[in-house]
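*Asks:* Attaching a predicted model along with its sequence, questions to come.
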Amino acid sequence: MKKHLVLLMLALAATQAASAAQIVTVSRFQFGKQWAFAKEEIQLLCRADRSLYALNISTLVQYPLNEKATRQMESGQVKAQPISVILLDDPANPGHKMSLDPFVARAERLCDAK
């Protein structure tokens, strides 16, 4: 009986680990000069429908990273704030914000890893 319980617990842990592949924590340290956010660390997540979000770890506020996620926010399907709220200005391109491309690409890899 105890062996079955242990096996069940291991199976549950493995399932949770597999589902955790949809979220990754990234930091300013990892991206260097490409870092686009006013926060030092964020989580990137891919939902089953391939909508991509950045998540502020300290406040749990979501920010859409792609058009699908933006539509969900605008329609009220998902509680989120516009990504512009946490985007940094691009010092190399005055009047523009930093590019989200590296973060969208990283979040898309989460979708593909499922």
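*Replies:* Thanks, I have it.

*Asks:* from here on, contacts and neighbour counts on C-alpha atoms
*Replies:* Fine.

*Asks:* which ones are touching the residue nearest the centre of the chain?
*Replies:* Closest to where the C-alpha atoms of the chain average out (Cα atoms, centre = their mean) is residue 44, at 1.4 Å. For residue 44, the contact set (Cα atoms under 8 Å, 6 or more residues apart in numbering) comprises 23, 24, 25, 26, 52, 53, 54, 55, 103, 106, 107.

*Asks:* Out of these, who's the most crowded?
*Replies:* For the contacts of residue 44, the largest number of neighbours (other Cα atoms under 10 Å) sits with residue 52, at 29 neighbours.

*Asks:* residues contacting the closest residue to that residue other than its chain neighbours?
*Replies:* The shortest distance from residue 52 to any non-neighbouring residue, by Cα to Cα, 6 or more residues apart in numbering, is to residue 46 (4.8 Å). Residues near residue 46 by Cα under 8 Å, 6+ apart: 22, 23, 52, 53, 107, 108, 110, 111.

*Asks:* here comes the other one, which I'd like you to weigh against the first:
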Amino acid sequence: MRNGLFGLAFAGFLSSVAHAAGPQLISADDYGDAWPFTVDEMHLSCFPGDALVVADAETGVMYPLNGTAKAKASALGLEPIDKVWRADPDIAGAKVSLGPVIEQGLPLCK
């Protein structure tokens, strides 16, 4: 029974991956000081249900960008965004806004 449920969950994951929009390569060069990540390049994608995800261009590790992706993080095998989210050099304890990357990614969901 447990293996059957795992198989169904895995099949659902593969189905979601097969229908993902993107990926679109984005980089620190594109954003300058507004780049919100600690790695230089990411692939930006939209998964079914408007789940925006970035993946490290070198390692392939995926991270959620919006609330929808965070809610599906476990099912999609996503790592916490905090692992690659850059600290804001001007505001102690704050992070660089993900807003511009989310705005760029939303059209991928259409």
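*Replies:* Cool, got the structure. Small disclaimer: the values here were computed from a predicted structure and weren't measured.

*Asks:* Would you report the TM-score computed for these chains?
*Replies:* Once the chains are laid over each other, their TM-score by TM-score structural alignment, normalised by the length of the second structure reads 0.77; 92 aligned residues with a Cα RMSD of 1.6 Å.

*Asks:* Now render the contacts of residue 44 of the first structure as CSV, adding distance to residue 63 of the first structure.
*Replies:* As requested, the contacts of residue 44 of the first structure are exported to CSV (distance: Cα to Cα, whole Å):
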residue, distance to residue 63 of the first structure
23, 14
24, 15
25, 14
26, 15
52, 9
53, 5
54, 5
55, 6
103, 12
106, 15
107, 13
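
*Asks:* Residue 103 of the first structure - that's part of a helix, no?
*Replies:* Yes - under DSSP: H, G, I helix; E, B strand; the rest coil, residue 103 of the first structure sits within a helix.

*Asks:* Who are the packing partners of the longest helix seen in the first structure?
*Replies:* Using DSSP state H, we find that the single longest helix of the first structure is helix 2-19. For helix 2-19 of the first structure, there is no helix or strand it packs on, judged by 3 or more Cα pairs under 8 Å, 6 or more residues apart in numbering; DSSP states H and E.

*Asks:* All the strands of the second structure, residue numbers only.
*Replies:* In the second structure, the strands defined using DSSP state E lie at 21-27, 41-47, 51-56, 62-64.

*Asks:* For those strands, give me CSV that also has distance to residue 80 of the second structure.
*Replies:* Formatted as CSV, the strands of the second structure follow (distance: least, Cα to Cα, whole Å):
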stretch, distance to residue 80 of the second structure
strand 21-27, 19
strand 41-47, 15
strand 51-56, 11
strand 62-64, 6
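
*Asks:* Which residue ranges of the second structure form helices?
*Replies:* 2-18, 28-31, 67-71, 73-76, 99-105.

*Asks:* Can you say which of those is nearest to residue 40 of the second structure?
*Replies:* helix 28-31 (5.2 Å; Cα to Cα).
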